[in-house]
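A.B. asks: okay, sequence plus prediction incoming.
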Amino acid sequence: MLKLFQYNWQVREDWFTWCEDVPEEELLKKRTGGVGSILYTLFHIVDVEYSWILSLKGEPEPEEPPFEAYASLARVKEFSKLCHKEVKPFVISWTSEIESQTLSETNSSGETINFKYGEIMRHVIAHEIHHIGQLSVWSRELGKEPVTANLIGRGLFD
């Protein structure tokens, strides 16, 4: 599982680099599909990963910060770095014993829903990959080559 998180973190950094050559108005432009804009999508990816990992750590999930406070590439990158400092140690310390632990959440109807930690971790991985696909579509709409989604050749298994 660690390798897939490392893959996502590498790809995310590649997207941040990709964004450096795109005018900010394009990064903030509302797009069809996904969660809105390129920059908001990157912000959303970080926020979801951070929120779930905090929950798994038993820490209170913060309210989603307003995107307006982070609506620049530099601020989203800084938000990512800050969240990563808390996320990475938890991911690195993952063991098979944690896999089947249960997290109980209360939904908006007041019902308690139980999730296995392993299920949440895989959801976080898949969530980012899903949104990276959307970024790839938008990059082609801008006439730019997307970041490669290839896991092979990233040095993760060296």
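C.D. replies: Nice, I can see it.
A.B. asks: for the rest of this, base every contact and every neighbour count on C-alpha atoms.
C.D. replies: Noted.
A.B. asks: in the lengthiest helix in the chain, what counts as buried?
C.D. replies: The longest helix of the chain (DSSP state H) is helix 117-141. The neighbour-count check on helix 117-141 (16 or more other CA atoms under 10 Å) flags 117-118, 120-121, 124-125, 128-129, 131-132, 134-136, 138-139 as buried.
A.B. asks: another structure for you, compare them:
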Amino acid sequence: MIEAATCLKCQYGLIKESRARLLNYCKTISMEDFLRENSAFPLGGSIRNLLVHVANTYQFWILKRALQMDLDFTQYTAIRSIQEAERLLGSIDTQIIRFIDQFESTLFDKLQLEVKGRVKYLSPLELFTHVTTHEFHHKGQILLLSRHLGYTPVDTDVVQ
């Protein structure tokens, strides 16, 4: 039988492949459009801001809460290019594998986490599922935003 941790690592590999297709597509977008804010979209509504928000969500739930790392969240303005966004997201990858390894025997056990002054009980599997589905939600927004900017989005689905 394949262990759950092996499945999560494989799944995260697929997520990274999909992310790579998105980031390669974003390299075709002008710097002006990459940074352009659109109030119709959340979080300042730029492709850059959405990518940083995705990274911050991984940082918040996996690095800071689950792995209890002391870190400052990345500010939107700290990222000035798609290459910097790519490095930011890439810097999280090793921590995700560390997270899976650390919790492989307790993926279904509840962790007690304090969030906004409230205690939440969430399993490592729930945290992993939350951050990865959150990434795909915002990936869709990035593709839609790029379409509003006049670009033709590429297929970034896991299954091509």
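C.D. replies: Received it, and whenever you're ready, just let me know what you need. Remember, predicted model here, so these are calculated numbers, not experimental data.
A.B. asks: show residues contacting the longest helix of the first structure.
C.D. replies: Outside helix 117-141 of the first structure, the residues that touch it by CA atoms under 8 Å, 6 or more residues apart in numbering are 1, 4-5, 8, 31, 33-34, 38, 41, 45, 48-49, 52, 56, 98-103, 145-147.
A.B. asks: now with 6 Å, please.
C.D. replies: Helix 117-141 of the first structure has contacts (CA atoms under 6 Å, 6 or more residues apart in numbering) with I45, E49, E99, S100, Q101, T102, P146.
A.B. asks: okay, these in a markdown table with secondary structure and distance to L73 of the first structure next?
C.D. replies: Below are the contacts of helix 117-141 of the first structure laid out as a markdown table (DSSP: H, G, I helix; E, B strand; the rest coil; distance: CA to CA, whole Å):
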| residue | secondary structure | distance to L73 of the first structure |
| --- | --- | --- |
| I45 | helix | 14 |
| E49 | helix | 18 |
| E99 | coil | 35 |
| S100 | coil | 37 |
| Q101 | coil | 36 |
| T102 | strand | 36 |
| P146 | coil | 17 |
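A.B. asks: kindly reformat the residues you listed as TSV and extend each row with distance to D21 of the first structure and neighbour count.
C.D. replies: Converted to TSV, the contacts of helix 117-141 of the first structure look like this (distance: CA to CA, whole Å; neighbours: other CA atoms under 10 Å):
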residue	distance to D21 of the first structure	neighbour count
I45	21	21
E49	26	21
E99	40	14
S100	43	12
Q101	43	14
T102	43	16
P146	12	18
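A.B. asks: so which of those is the closest to V91 of the first structure?
C.D. replies: E49 (10.8 Å; CA to CA).
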